[in-house]
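Participant: coords below, sequence missing:
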């Protein structure tokens, strides 16, 4: 059994073939899709966060709205770039969204990836400390977020407050007691996956990672997951680890599916550079008739190692078509692979 969710980048553009012409279209359709996905049995609604782009950015209003309109589906991010964040304000936002949803928030964070603008986090008012890289800054801010989200008091109370204070140092409010155990780290390397395990965060591994061995993508990703699990066990955390992998998977069951995706599947992995000096490997996408999909996916070692599969969706094609895409996987693919 696996949890199956969707991952939306939330694109919009004033393009005649898009159902999402504006930011408002994307936000409102994201809510509608999460509601519909819950109704068909999808386990999670996850959203990417990109700044300075016509894509979803500030996640907490959207997650809170989805949390208020649903009752079972997990809601999350994949991932929030911590270089741009105020960790303390984020603790308050995350706590509120989690309480609104009744404890369903699965918050994916990361040190960040290449962005739309040069050093975009500088426009948000953040600078690495002396001797830090921007990646170091992202990890430092992540650790501060993890520390403060535990709900331990740290701030000296005013002796003459506007409202009475509880005794002792004050924590950030609202506080969600179990949220600390539902934080995920997006790791692009084996080392950061191990680091995430040591810090007690779940693992999100996407459709790319640094090429560390030259092996096929799914094998490298499976090795990353095994290293993560070993490090988690060694760390002795009290809660169970979770691992998600992302995939582009399309079951071609209608002529519309074949028109959109029949020629788009990448038959093999590809390579590129997401940073100037670091080669990355990008996993192939899957698009085929259900029987062929089942054969191909059965050999994906990383999916086998993960407990959660996030299906990347073409959000610009609208709610109805994306419900069809997700339904096709649940109906025609998941049962044969033992995911359902």
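Facilitator: Looks like it arrived, so ask away. What you see is a predicted model, and the numbers here were worked out from it, not measured in a lab.
Participant: CA only for contacts and neighbour counts going forward, please
Facilitator: Will do.
Participant: Please identify the buried residues of the one helix or strand residue 292 maps to?
Facilitator: Counting by DSSP states H and E, the element that carries residue 292 is helix 290-297. Burial within helix 290-297, assessed by neighbour count using 16 or more other C-alpha atoms under 10 Å, is assigned to 290, 293, 294, 297.
Participant: can you redo those as TSV with distance to residue 146?
Facilitator: What follows is the buried residues of helix 290-297, written out as TSV (distance: C-alpha to C-alpha, whole Å):
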residue	distance to residue 146
290	42
293	39
294	39
297	35
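Participant: any idea which of the residues you listed is closest to residue 5?
Facilitator: Relative to residue 5, the closest of the buried residues of helix 290-297 is residue 297; by C-alpha to C-alpha it sits at 16.4 Å.
Participant: what sits against that closest one?
Facilitator: residue 303 (C-alpha atoms under 8 Å, 6 or more residues apart in numbering).
Participant: One more: residue 59?
Facilitator: 47, 49, 77.
Participant: How about residue 58?
Facilitator: By C-alpha under 8 Å, 6+ apart, residue 58 lies in contact with residue 49.
Participant: ok, and the most crowded of the contacts of residue 59?
Facilitator: The most crowded member of those, judged by other C-alpha atoms under 10 Å, is residue 47 (27 neighbours).
Participant: Check the contact between that residue and residue 76; I expect there is one.
Facilitator: Yes: proximity of residue 47 to residue 76 meets the contact threshold set by C-alpha atoms under 8 Å, at 6.4 Å.
Participant: this is the comparison structure:
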């Protein structure tokens, strides 16, 4: 059995073929999609976070709205760029969203992906510590966030407060018990996957990772997952780790499917450079008739290693068509692979 969710980038543009032409369209359709996906039996609704782009950026209002309108589906991010975040304020926002959802938040965080603007986090009044890289900053702020999620008091109370204080040092409120154990780290390398395990975070691995061996993408990703699981075991955590991988998967069962995605049949991994100096490998898309799709996916080692599969969806095509995509996977593909 696998948990199967969707991952939306939340694009919008004033384009005649888009169902999401404004930010309002994207936000409201994201809520509707999560509600419909829950009714379909999908396990998770996850959203990307990108600043300075016509995409979803501030996730907590959206997650809170989805949490209020659903009752079972996991809601999460993949991922929040910690370089931009104030960890203290983020603890409050995350706690509120988790309480609204009844403890269903699965919070993916990371150092972040290549940005739309140069050092965009500086516009958010964030800066590097001495001798620190932006990757170091992202990890430092992630650890600050995790520490404050524990709910241990740290702030000295005012002796003359507006409202009475409980005894002792004060913590950030609202506090949501258990959220600390539902934080995931988006890792692009083997080393950061191991680091995430050591700090008790679940692992999110996307369709991109650093090309560390020259092998096919799914082989490298499977090795990353195995290293993560071993590091988790070595760390002695008293709970089970979770691992998600994301994939673009389309079952071609209609002429419309073939029109949109037929050209992706036979897709292959791609290798390129990100951030000018890092060689990365991008996993292929899967698009085929269900029988062929099942055979191709059965050979994906990383999907076998993961307990959660996030299906990247073309949110610009609207709620109804995306539900069709998800339904086709659940009905025609997942049972034959033992995912359902």
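Facilitator: Looks like it came in fine. Note that the structure is predicted; figures quoted are calculated from it, not measured.
Participant: sorry, back to before: packing partners for the next helix or strand after the helix holding residue 292 of the first structure?
Facilitator: As assigned by DSSP H and E, the chain's next helix or strand after helix 290-297 of the first structure is helix 301-305. Under the contact criterion of 3 or more C-alpha pairs under 8 Å, 6 or more residues apart in numbering; DSSP states H and E, helix 301-305 of the first structure touches helix 217-235.
Participant: mean deviation (superposed) between the helix it packs on and the second structure, please.
Facilitator: Here the mean offset of helix 217-235 of the first structure against the second structure after fitting is 0.2 Å, by mean C-alpha distance after the TM-score superposition for the first structure.
Participant: Enumerate the positions of that helix that are buried.
Facilitator: Buried residues in helix 217-235 of the first structure, counted by 16+ other C-alpha under 10 Å: 217-229, 231-232.
Participant: And the strands in the stretch 201-340 of the second structure?
Facilitator: Remark: strands assigned in the stretch 201-340 of the second structure by DSSP state E, counting those that start in this stretch are 202-205, 208-210, 243-247, 249-251, 270-274, 278-282, 286-288, 308-313.
Participant: Tell me how far the second one lies from the chain's centre.
Facilitator: On the basis of C-alpha atoms, centre = their mean, to the nearest Å, strand 208-210 of the second structure sits 15 Å off its chain's mean C-alpha point.
Participant: likewise the last one?
Facilitator: With C-alpha atoms, centre = their mean as the basis, the distance from the averaged C-alpha position of strand 308-313 of the second structure to the chain average is 9 Å.
Participant: for stretch 28-42 of the first structure, same thing?
Facilitator: For stretch 28-42 of the first structure - counting by C-alpha atoms, centre = their mean - the centre lies 17 Å from the chain centre.
Participant: what about the residue nearest to residue 218 of the second structure when sequence neighbours are not counted, how many neighbours?
Facilitator: Using C-alpha to C-alpha, 6 or more residues apart in numbering and skipping the chain neighbours, the partner closest in space to residue 218 of the second structure is residue 302 (5.3 Å). Residues near residue 302 of the second structure, counting by other C-alpha under 10 Å, number 25.
Participant: Just list the residues touching residue 302 of the second structure, thanks.
Facilitator: 218, 219, 221, 222, 223, 225, 245.
Participant: Residue 332 of the first structure and residue 290 touch, don't they?
Facilitator: Yes: in this structure, residue 332 of the first structure is within contact of residue 290 by C-alpha under 8 Å, at 6.0 Å.
Participant: joint contacts of these two?
Facilitator: residue 251.
Participant: Tell me how many other residues surround the residue lying closest to residue 1 of the second structure once chain neighbours are set aside.
Facilitator: Among residues not flanking residue 1 of the second structure along the chain, residue 339 sits closest, at 4.5 Å (C-alpha to C-alpha, 6+ apart). Residue neighbour count, defined by other C-alpha under 10 Å, stands at 16 for residue 339 of the second structure.
Participant: so residue 339 of the second structure sits right up against residue 2, yeah?
Facilitator: Yes: applying C-alpha under 8 Å, one finds residue 339 of the second structure in contact with residue 2, separated by 4.9 Å.
Participant: Measure how buried residue 143 of the second structure is and give me the count.
Facilitator: When neighbours are counted by other C-alpha under 10 Å, residue 143 of the second structure registers 15.
Participant: brain fart, residue 310 of the first structure
Facilitator: 25.
Participant: so it touches residue 246, yeah?
Facilitator: Yes: between residue 310 of the first structure and residue 246 there is a contact under C-alpha under 8 Å: 4.6 Å.
Participant: what sits in contact with each of those two?
Facilitator: residue 7.
Participant: Superposed on the first structure, what's the mean shift for the strand or helix carrying residue 92 of the second structure?
Facilitator: Using DSSP H and E, residue 92 of the second structure falls within helix 87-101. Helix 87-101 of the second structure, aligned to the first structure and superposed, deviates on average by 0.2 Å (mean C-alpha distance after the TM-score superposition for the first structure).
Participant: buried stuff in that helix?
Facilitator: Applying 16+ other C-alpha under 10 Å to helix 87-101 of the second structure flags 87-88, 90-101 as buried.
Participant: Spit out the contact partners of the residue lying closest to residue 201 of the second structure once chain neighbours are set aside.
Facilitator: Excluding the flanking residues, the one nearest residue 201 of the second structure by C-alpha to C-alpha, 6+ apart is residue 184, at 5.0 Å. By C-alpha under 8 Å, 6+ apart, residue 184 of the second structure lies in contact with 106, 107, 108, 109, 196, 201, 202, 203, 204.
Participant: Please apply the same query to residue 305 of the first structure.
Facilitator: 222, 225, 226.
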